[in-house]
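J.: Please find the sequence and the predicted model below.
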Amino acid sequence: MDSTRRRADAADNRARIIQAARAAIADADEIKLNGIAKQAGVGQGTLYRHFPTREDLLVEVYREDVGELVAAAPALLAEHDPLTALARWFDRVVEYARIKRGVFAAIEASVWRDLSAHSLGPIGDALTLLLDAGKGGGVIRSDADARDVILLLGYLTRLEQDEWDARARHLLDVILDGLRPRADLA
């Protein structure tokens, strides 16, 4: 097998491992690496070559999710009006927060502080892009900023698993309603 094919196979294996880990985080209370390797269709040696520790794998899942969330903001604005784009971005935040909740529960405190620092800047930038577009269109109140929304979104990580489906999207609707302009603030 030539080196280009080996690199492509390695990249495919890595992507399948991350996808299997993402599913395991969302669906299980305990994250077992042997189960992730099996679900990804790779051996444990392959998993450990890509991710020497459980934390390494969880960190990569988290980083990829942050990247996807950030990239979604301009793409959504290109397809939708600002308020709809923000609402659709919030839909993605629900899934991101479910993964984040699982990752933070599984990673040591010192590692999650580094992850938070990594994500708040890019997520804040993406959120500012969405909020500014809404402010420019008159559909987002002028006194709201990304930090306000990030603080409110942080409460998603406090939801218990058994109340997730009933409350997560409802809370985002409450946040979205609170971001709309009010006559008494105009």
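T.: That came in fine, so what should we check first? Numbers count the residues shown, from 1 in each chain.

J.: switch to C-alpha atoms for all contacts and neighbour counts from now on
T.: OK.

J.: give me every residue that touches residue 153.
T.: Residue 153 sits next to residue 172 when contact means Cα atoms under 8 Å, 6 or more residues apart in numbering.

J.: What of residue 24?
T.: Residue 24 makes contacts with 31, 36, as judged by Cα under 8 Å, 6+ apart.

J.: Next one: it relative to residue 74, how far apart?
T.: According to Cα to Cα, to the nearest Å, residue 24 and residue 74 sit 29 Å apart.

J.: count of residues packed around residue 5?
T.: Other residues within reach of residue 5, judged by other Cα atoms under 10 Å, total 10.

J.: tell me which residues of the host helix or strand of it are tucked away?
T.: Using DSSP states H and E, residue 5 sits within helix 3-27. By 16 or more other Cα atoms under 10 Å, the buried positions in helix 3-27 come out as 13-14, 16-22, 24-26.

J.: what would those look like in CSV with distance to residue 103?
T.: What follows is the buried residues of helix 3-27, written out as CSV (distance: Cα to Cα, whole Å):
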residue, distance to residue 103
13, 21
14, 18
16, 18
17, 15
18, 13
19, 14
20, 14
21, 10
22, 9
24, 10
25, 7
26, 9
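
J.: and here's the other structure:
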Amino acid sequence: MMGAVNPRRSDTRRNHERILAVAAESLSCSAELSFNAIAKKAGVGIGTVYRHFPTSEALILAVYQRELGHLVDVVPHLLAEHPPQDAFKLWTTEYLARYIMTKRGLAEAMMAATKSPGPLSTNTYEALVGAVATLVDANMAAGTVRDDLNPVTVLRGLGGLFSLSPAEQWQKHAADLTDLLWRGMRRN
């Protein structure tokens, strides 16, 4: 039977994904993880959590990579469903800003788990530059932005989102920052 999925492997994948989802939710509130609490909420045994992620650092890194993947992978879907300028604004305000505001615990946990710059920080930067480049290229092709835009410069401009505070009206401030950046990007 070619192509059949072993039921045990599909259970393993489901458990893996449930553990990551629960850990991501937990890390949105705090930088600390409780493997017991994650196992209980994911509906798996503590041994299952440890088989997938032998250390809290391994789990934090996996959650981070998963979340970053979602942030980058949504770009083609936004471009397929919206005009390029709307896709850029939606990605910035609804995905990037929300990610920054709701993943504070994950950011703290990542700093603790990766004490020095290395391949992870380089991969993160490259993934974000790639996502921004895709959005900028689509807007250039649509004629909505200047032809001389550099995605790295745009990403640096978006760095202002990191100064937003969840205690304030971050959605409004994110929209205002995006609008300001867009005005500098658009074709005159």
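T.: Cool, got the structure. All values derive from a computational prediction rather than experimental measurement.

J.: re the thing from before, tell me the one of the buried residues of helix 3-27 of the first structure nearest residue 33 of the first structure?
T.: Sorting the buried residues of helix 3-27 of the first structure by how near they are to residue 33 of the first structure, with Cα to Cα, puts residue 21 at the top with 8.2 Å.

J.: how far does stretch 150-164 of the first structure sit from the chain's center?
T.: Its chain's C-alpha centre and that of stretch 150-164 of the first structure lie 13 Å apart, by Cα atoms, centre = their mean, to the nearest Å.

J.: With stretch 111-128 of the first structure instead?
T.: The chain centre lies 10 Å from the centre of stretch 111-128 of the first structure; the measure is Cα atoms, centre = their mean.

J.: Mean per-residue distance, that stretch versus the second structure.
T.: For stretch 111-128 of the first structure, the mean deviation from the second structure after alignment is 2.2 Å (mean Cα distance after the TM-score superposition for the first structure).

J.: Stretch 58-69 of the first structure too?
T.: The superposed stretch 58-69 of the first structure is, by mean Cα distance after the TM-score superposition for the first structure, a mean 1.3 Å from where its aligned residues fall in the second structure.

J.: Over in the second structure, find the residue span that stretch aligns onto.
T.: The aligned range for stretch 58-69 of the first structure in the second structure is 60-71, by TM-score structural alignment.

J.: one step back: check which element follows the helix holding residue 5 of the first structure along the chain.
T.: With elements assigned by DSSP H and E, the helix or strand that comes after helix 3-27 of the first structure is helix 33-40.

J.: by how many degrees do that following helix and helix 3-27 diverge?
T.: Orientation of helix 33-40 of the first structure against helix 3-27 (axes from the mean of the first three to the mean of the last three Cα atoms, to 10 degrees) gives an angle of 120 degrees.

J.: Can you check which part of the second structure helix 33-40 of the first structure sits on?
T.: Aligned using TM-score structural alignment, helix 33-40 of the first structure spans residues 35-42 in the second structure.

J.: Give the equivalent position in the second structure for residue 6 of the first structure.
T.: Using TM-score structural alignment as the criterion, residue 6 of the first structure maps onto residue 8 of the second structure.

J.: now the angle from whichever helix in the second structure runs longest to helix 7-27?
T.: In the second structure, taking DSSP state H as the definition, the longest helix is helix 56-81. Helix 56-81 of the second structure runs at 90 degrees relative to helix 7-27, counting by the same axes, to 10 degrees.

J.: and helix 56-81 of the second structure, how far from the chain's centre?
T.: Here helix 56-81 of the second structure is found 4 Å from its chain centre; the criterion is Cα atoms, centre = their mean.

J.: tell me what that helix is packed against?
T.: Applying 3 or more Cα pairs under 8 Å, 6 or more residues apart in numbering; DSSP states H and E, we find helix 56-81 of the second structure packed against helix 7-27, helix 84-90, helix 104-113, helix 119-142.

J.: what about the residue positioned nearest the centre of the first structure, helix or strand, and which?
T.: Nearest to the mean C-alpha position of the first structure, by Cα atoms, centre = their mean, lies residue 96 at 2.8 Å. Under the criterion of DSSP H and E, residue 96 of the first structure resides in helix 82-106.

J.: quick one: residue 9 of the second structure from residue 15 of the second structure, how far?
T.: Look at residue 9 of the second structure and residue 15 of the second structure: by Cα to Cα, they are 10 Å apart.

J.: And residue 36 of the second structure, by the same measure?
T.: Counting by Cα to Cα, the separation of residue 36 of the second structure from residue 15 of the second structure is 15 Å.
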